[in-house]
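Participant: Quick one, what's the 3D model for this:
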Amino acid sequence: MYRTHTCGELRLKDVGSEVTLAGWVQTVRKFGSITFIDLRDRYGITQLLFGEDLNEQLEAAPLGREFVLQASGTVIERSNKNLQLPTGEVEIRISSFSVLNKSAIPPFTIQDDTDGGDDLRMRYRYLDLRRGAVKRNIELRYAVNRATREYLHQNGFMDIETPFLIKSTPEGARDFVVPSRMNPGEFYALPQSPQTFKQLLMVSGYDRYYQIVKCFRDEDLRADRQPEFTQIDCEMAFVEQDDILNMFEGLIKFIFKQVKGIDYTDAVERMTWEDVMFHYGIDKPDIRFGMKVANLKIPATVFDEKQAAVAASPIAGSTGFGVFDNAETVVAIAVPGAAEYTRKQLDELTDWVKRPQIGMQGLVNIKYNSDGSLKSSVDKFFTEAALQEIAKYVNAKPGDLILVLAGAEERTRKAIAELRLELGERLGLRKKDEFRLLWVLDFPLFEYAEEENRWVARHHPFTSPKPSQIETMIGNDPVIENAAEYLKHPYANIKANAYDMVLNGNEIGGGSIRIFQRELQEKMFAALGMTQEEAQHKFGFLLGAFEYGAPPHGGIAFGFDRLCAILGGSESIRDFIAFPKNNSGRDVMLDAPAGIDQKQLDELNIKLAL
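Facilitator: Below is the predicted model:
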């Protein structure tokens, strides 16, 4: 027997027990002829006391960091207790020990505050995984996995596996493809999601399905994106939108309770896509804090339902200030308590919005001083009375700083959203231990691809329009005759029966009620520019299935890695994946991807054109 207990198990109640531990040497501390060793395993750390009787043996064969050690002895009470450790009130007086394996000197320290950079730790990921900080992330991931399975099992869902080698049906991200040796010149694709399979399972009568499943997308990477990622993939039959929302906000609340000990009892707020874009500038807003966007000016062709409200804006007419008068959109936020910002701080914010990734020309600031007076960077163009009107319109209070951006609609709205989040971060309003959920509903079904002069699916081509708009879609030609007036086309106003769940400004899940009638699905494919032949070639199996009694159905997929990262207080999903890729899509530990030899290429009938 290698061990009787783990390194995180022993307590004062075990004093006097004879035990054997096994693990890795964390530290070695010598005090004359006495040696203390911290022994570590997955479960914790226990201090070992090597007395004078073992000194000669230790001198002959010194123990080093990360040696694999087995040690036996008696549990005793520590004289210098370490209450920071669960085992810190006891230690083991060692009577015998054995080195199970030696270790080379590690390339970085195996502790929470390591001296290893990202690249080095990824190259030696098997060592990085020994660190307590990484171990806690992996444990949290397992806890989320376990809670998910428990909730879905309790609610009648079946875990059903679907294939990884499928047909390439490019629509959205780029596929990873796999050559077939037995079918020369033909290729499988790795699934971007199990979308069509889960719909086929609904046709097959398995009315509650789920998987915690790997998905693959060949796209550029960033902190929250990997070429292979995991999602909680779910589908239900005989449901409407509210059934899905209620079921899966229940799932996230259950995970909060099981993993974080949080009772999320608040009702999950629901907002339409148009409302979140209008009030936050982005379709995944962080609602942990206020600072909503005030719309001083918007284009006539955007936010039709909001035009009357914006008409009351103090800059709705000509102001004599060309930056506002010539802009398509003018938006503002009132930053609480920031009227005290210095000139240097304001200049830094202006430089921040001018960065290429934000792309604005400048930033107007209006200080609403605590005495009620106003001072702005545009005093030359606006009287104090006019500034008072702007302050009232944006709901600013004395002590607030009003920041205004003006420019093209899409860029300006995105910029004000980024500025709001940046200031929320700087002001400490985005607390990592606070969680707020939001459902975003009623997305546009289509987006207009200007370069191609055609419609593309905002989500995916299996998303159903709102029931009241199905006839609009079936009864109209999707062809856009005048590209400049695409917003007047009937398809521009069709809403998707779709929903996203947002947590702390991150989209963690998205789904829809699906199309389940062949006629409507064919109409969707046609709207996306597919000929009947293309649709049959790519999705004939699904269209055929719809002719055999397909039930109404819908579902959702949660980004499992991202959910874990948010719960763990991290910006990067890589911290919660055992063996992640770097930002170039490489596994630097395995040195993959890598070339293959000529024999393999010949077997696959592949010639490289490099």
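
Participant: going forward, measure contacts and count neighbours with C-alpha atoms only.
Facilitator: OK.

Participant: Residue 4 reaches residue 19, doesn't it?
Facilitator: Yes: assessed by CA atoms under 8 Å, residue 4 is found in contact with residue 19 at 5.8 Å.

Participant: out of those two, which sits in the more crowded spot?
Facilitator: Neighbour totals were compared for residue 4 and residue 19, and residue 19 leads with 19 against 12 (other CA atoms under 10 Å).

Participant: residues near the residue nearest to residue 143 when sequence neighbours are not counted, how many?
Facilitator: Once flanking residues are discounted, residue 143 sits nearest to residue 259: 6.0 Å by CA to CA, 6 or more residues apart in numbering. Counted with other CA under 10 Å, residues neighbouring residue 259 total 20.

Participant: all strands for the stretch 451-600 of the chain, in order.
Facilitator: With DSSP state E, counting those that start in this stretch as the criterion, the stretch 451-600 of the chain has strands at 454-457, 498-503, 506-513, 553-559.

Participant: Can you lay out those strands as JSON lines showing distance to residue 249 and mean neighbour count?
Facilitator: Converted to JSON lines, the strands of the stretch 451-600 of the chain look like this (distance: least, CA to CA, whole Å; neighbours: other CA atoms under 10 Å):
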{"stretch": "strand 454-457", "distance to residue 249": "25", "mean neighbour count": "21"}
{"stretch": "strand 498-503", "distance to residue 249": "8", "mean neighbour count": "24"}
{"stretch": "strand 506-513", "distance to residue 249": "10", "mean neighbour count": "22"}
{"stretch": "strand 553-559", "distance to residue 249": "11", "mean neighbour count": "25"}
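
Participant: Quick one: closest of those strands to residue 426.
Facilitator: strand 506-513 (18.1 Å; CA to CA).

Participant: Tell me the helices and strands packed up against that closest one.
Facilitator: Other helices and strands packing on strand 506-513, by 3 or more CA pairs under 8 Å, 6 or more residues apart in numbering; DSSP states H and E, are strand 498-503, strand 553-559, helix 560-567.

Participant: same thing but at 10 Å, please
Facilitator: strand 228-237, helix 241-255, strand 437-441, strand 498-503, strand 553-559, helix 560-567 (3 or more CA pairs under 10 Å, 6 or more residues apart in numbering; DSSP states H and E).

Participant: what about those, which gets the closest to residue 83?
Facilitator: Across the helices and strands packed on strand 506-513, closest to residue 83 is helix 560-567 (CA to CA), at 26.6 Å.

Participant: now the other sequence, so there's something to compare against:
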Amino acid sequence: MHRYRSHTCGELRASDVGADVRLSGWLHNRRNLGGILFLDLRDHYGIVQLVVRDESSEINEKLSSLSKESVVRVDGKVTARGEENVNADLPTGEIEVEVGAVEVLGAADQIPFTINAEDGVNEERRLEYRFLDLRRERMHRNVMLRSKVIASIREKMVAQGFNEMATPILSATSPEGARDFLVPSRLHAGKFYALPQAPQQFKQLLMIAGFDRYFQIAPCFRDEDARADRSPGEFYQLDMEMSFVEQEDVFEVIETLMTELFRELGDGREVTSPFPRIPFREAMVKYGSDKPDLRAQLELTDVSDLFKGSGFKAFADKHVRALPVPDTAAQPRKFFDQLGDFAVEQGAKGLAWVRVGDDGALSGPIAKFLTEDDVRSLTEALGLKPGHAVFFGAGEFDEVSRIMGAVRVEVAKRAGHFEENVFRFCWIVDFPMFEKDEETGKIEFSHNPFSMPQGGLEALRTKDPLDILAFQYDIVCNGTELSSGAIRNHEPEVMFEAFGLAGYSEDDVRRDFGGMLRAFEYGAPPHGGIAPGIDRIVMLLADEPNIRETIAFPLNGNAQDLLMGAPSEVDDTRLRELHLSLRKPQQQVKPSK
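Facilitator: The predicted structure is shown next:
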């Protein structure tokens, strides 16, 4: 028999009754019932129940005294449980193993939190003892789901004619929109490598080199703050690029991949295909967001024109967005008050609303301020009927979009207009190529600087930069942006013109993007791609609210590795070797009392 096991803990069934087995794993739980000792033994594959019937035996004494999470090897015989003791929730629930011998392989100290139950331990503690946290069923399941996602993606990309290739980790800095992580060079004093924010330039160079269809599960590094859907430090993405393609060709590949992947691993939840294409500006008006949650079956309507010059000063000459909601006749006043509180939490001063009675008349806090013409125009524009309610936001476009976008989803959830157990994908298209910095007034790239502008060189030379659209797109699922992508600019003249509008001189472009530019000058094919985030895909499939729950060893919200102690200090010898000296921020001395 094998030194450690003949079977795994999760594979024994009723058909194994009578077999002599050897198992190894962790002591998951223990119960002493009337002198009979029951234990749950856990390994990667599952849990099996052990039983020791002789209360006075050495085996009972040894297993009773061991701390939970100790690692043991047991020899025993598989027996059938009595019908009344069958555990239908366990695959091994019809049998148990009567222990005949035990060997302690790794005794455990007192564990700092419970493994066999979610006991509400704080995240910092969990990350400090991540090797224990990963033993918990939910975390183990999430990590294994991630493994399945990556394996499935690889299989499906290869099936669509893509080739997996690796790109450098040590490279030059690039303006991807976040801070680089820099690596000092020992051989070149005063110079630094940068960890890639994305393999953007390299994957384009692969297309220029003639490889046609590339992908990799790429590590990316960005020195940016954490959010619920963004891990600080590093993340992984399905990086892909294709030659001789237009936007729809990229969409076809990714829609096929995502549809198959989410149907395969989405636990039976519906995926609707094809994914709708929604222009950026339309998304901002209808949904208040460029990453709309289409599970919310309500849309916003711009009614600013209806209130131009209106006597209702709260709406007059402002951007006004309305959210009509059907079937609200049975909703109590508390429903409206709670939504008002929610809007205030989002930064609004309040939430105006009216409701439509059986006679078509409007009631509610602002009804008395609306003229007959206002009511008539609103009824026609919004298709109002008895039982409708309408919520309003007024102010600056961006602020109204943000607040009413959140209100739209919240109202849908509370009013029964929200789909559960579905994945609703969409493409956001036609992003502006440029935007204006609110503080400096300068024109800058609003998305990927390597994108092809719609209209090409002529648009760059003849249009207002803020009116130029780009062949840029995002893929969104259930309100989460999975990725941005673009058809790339592959023409040097277009590149100079586009970067020039963003304040880069020709010398700047040649200095910062010399390798890319030089490649363009030697014959570049039209190409495009995208890079959906692996962590966010797993987050959606696992139905987890925080992206760190999908990563085996994440940094915490302050970009610290509490398990390994990173970032850490280095000694002076190492600093001298790297030609570095430190200038730490001065600590303010508190004045004495």
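
Participant: Now the TM-score, please.
Facilitator: In this superposition the chains share a TM-score of 0.93, using TM-score structural alignment, normalised by the length of the second structure; 577 aligned residues with a CA RMSD of 1.9 Å.

Participant: related to what we said a few turns ago, check the secondary structure at the residue nearest to residue 143 of the first structure for me.
Facilitator: Recorded secondary structure, residue 259 of the first structure: helix (DSSP: H, G, I helix; E, B strand; the rest coil).

Participant: Contacts only, for it.
Facilitator: 139-147, 253, 564, 567 (CA atoms under 10 Å, 6 or more residues apart in numbering).

Participant: mind listing which of these are in helices?
Facilitator: 139-147, 253, 564, 567 (DSSP state H).

Participant: Can you add distance to residue 219 of the first structure and give the strands of the stretch 451-600 of the first structure back as CSV?
Facilitator: CSV is the format used below for the strands of the stretch 451-600 of the first structure (distance: least, CA to CA, whole Å):
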stretch, distance to residue 219 of the first structure
strand 454-457, 18
strand 498-503, 21
strand 506-513, 18
strand 553-559, 16
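
Participant: so which of these gets nearest residue 61 of the first structure?
Facilitator: Across the strands of the stretch 451-600 of the first structure, residue 61 of the first structure has its closest neighbour in strand 553-559 (49.6 Å, CA to CA).

Participant: Could you list every helix and strand in contact with the closest one?
Facilitator: With 3+ CA pairs under 10 Å, 6+ apart as the test, strand 553-559 of the first structure has helix 195-203, strand 208-216, strand 228-237, helix 241-255, strand 498-503, strand 506-513 packed against it.

Participant: can you rerun that using 6 Å?
Facilitator: strand 228-237, strand 506-513 (3 or more CA pairs under 6 Å, 6 or more residues apart in numbering; DSSP states H and E).

Participant: Looking at those, spot the one closest to residue 265 of the first structure.
Facilitator: Among those, strand 506-513 sits nearest to residue 265 of the first structure (CA to CA), with 19.1 Å.

Participant: what does the closest one contact?
Facilitator: 284, 463-464, 497-502, 554-559 (CA atoms under 6 Å, 6 or more residues apart in numbering).

Participant: Equivalent analysis for stretch 403-417 of the second structure, please.
Facilitator: 287-288, 296-297, 346, 418.

Participant: And that stretch, what's buried?
Facilitator: Of the residues in stretch 403-417 of the second structure, 403-413, 417 count as buried by neighbour count, 16 or more other CA atoms under 10 Å.

Participant: In helices only, show me these.
Facilitator: Using DSSP H, those in helices are 403-413.

Participant: what span of the second structure lines up against the strand ranked longest in the first structure?
Facilitator: Longest strand of the first structure, by residue count under DSSP state E: strand 18-31. Mapped onto the second structure using TM-score structural alignment, strand 18-31 of the first structure covers residues 20-33.

Participant: Quick check: the gap between the aligned partner of residue 509 of the first structure in the second structure and residue 517 of the second structure.
Facilitator: Residue pairing (TM-score structural alignment): residue 509 of the first structure is matched to residue 483 of the second structure. Using CA to CA, to the nearest Å, residue 483 of the second structure is found at 25 Å from residue 517 of the second structure.

Participant: what do you get for residue 443 of the second structure?
Facilitator: Taking CA to CA, one finds residue 443 of the second structure at 22 Å from residue 517 of the second structure.

Participant: OK, contacts around residue 399 of the first structure?
Facilitator: Each residue near residue 399 of the first structure by CA under 6 Å, 6+ apart is listed here: 337, 339, 368-370.

Participant: And the buried ones among the residues you listed, selectable in PyMOL?
Facilitator: Selection command for PyMOL covering only the buried members of the contacts of residue 399 of the first structure, criterion 16+ other CA under 10 Å:
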select buried, resi 337+339+368+369
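
Participant: Now that we have the contacts of residue 399 of the first structure, can you turn them into CSV and tack on secondary structure?
Facilitator: Below are these laid out as CSV (three-state DSSP):
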residue, secondary structure
337, coil
339, coil
368, strand
369, coil
370, coil
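
Participant: With adjacent residues omitted, what lies nearest to the alignment partner in the first structure of residue 133 of the second structure?
Facilitator: The alignment partner of residue 133 of the second structure in the first structure, by TM-score structural alignment, is residue 128. Among residues not flanking residue 128 of the first structure along the chain, residue 121 sits closest, at 5.7 Å (CA to CA, 6+ apart).

Participant: Near residue 448 of the second structure, how many other residues are there?
Facilitator: With neighbours defined by other CA under 10 Å, the count for residue 448 of the second structure comes to 22.

Participant: Counterpart of it over in the first structure?
Facilitator: So, by TM-score structural alignment, residue 448 of the second structure is matched to residue 460.

Participant: Would you agree residue 74 of the first structure falls within a helix?
Facilitator: No: according to three-state DSSP, residue 74 of the first structure belongs to no helix; its state is strand.

Participant: Turn the helices and strands packed on strand 553-559 of the first structure into CSV, including distance to residue 67 of the first structure.
Facilitator: Shown next, in CSV, are those (distance: least, CA to CA, whole Å):
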stretch, distance to residue 67 of the first structure
strand 228-237, 34
strand 506-513, 41
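
Participant: Tell me which of the ones you listed lies nearest to residue 520 of the first structure.
Facilitator: Among those, the nearest to residue 520 of the first structure by CA to CA is strand 506-513 (13.1 Å).

Participant: how big is the angle separating the closest one from helix 560-567?
Facilitator: Between strand 506-513 of the first structure and helix 560-567, the angle comes out at 140 degrees (axes from the mean of the first three to the mean of the last three CA atoms, to 10 degrees).

Participant: Tell me the mean distance between strand 506-513 of the first structure and the second structure once they are aligned.
Facilitator: Compared with the second structure after fitting, strand 506-513 of the first structure deviates on average by 1.1 Å (mean CA distance after the TM-score superposition for the first structure).

Participant: Residues touching the match of strand 18-31 of the first structure, excluding its own?
Facilitator: 4-6, 37-43, 68-77.
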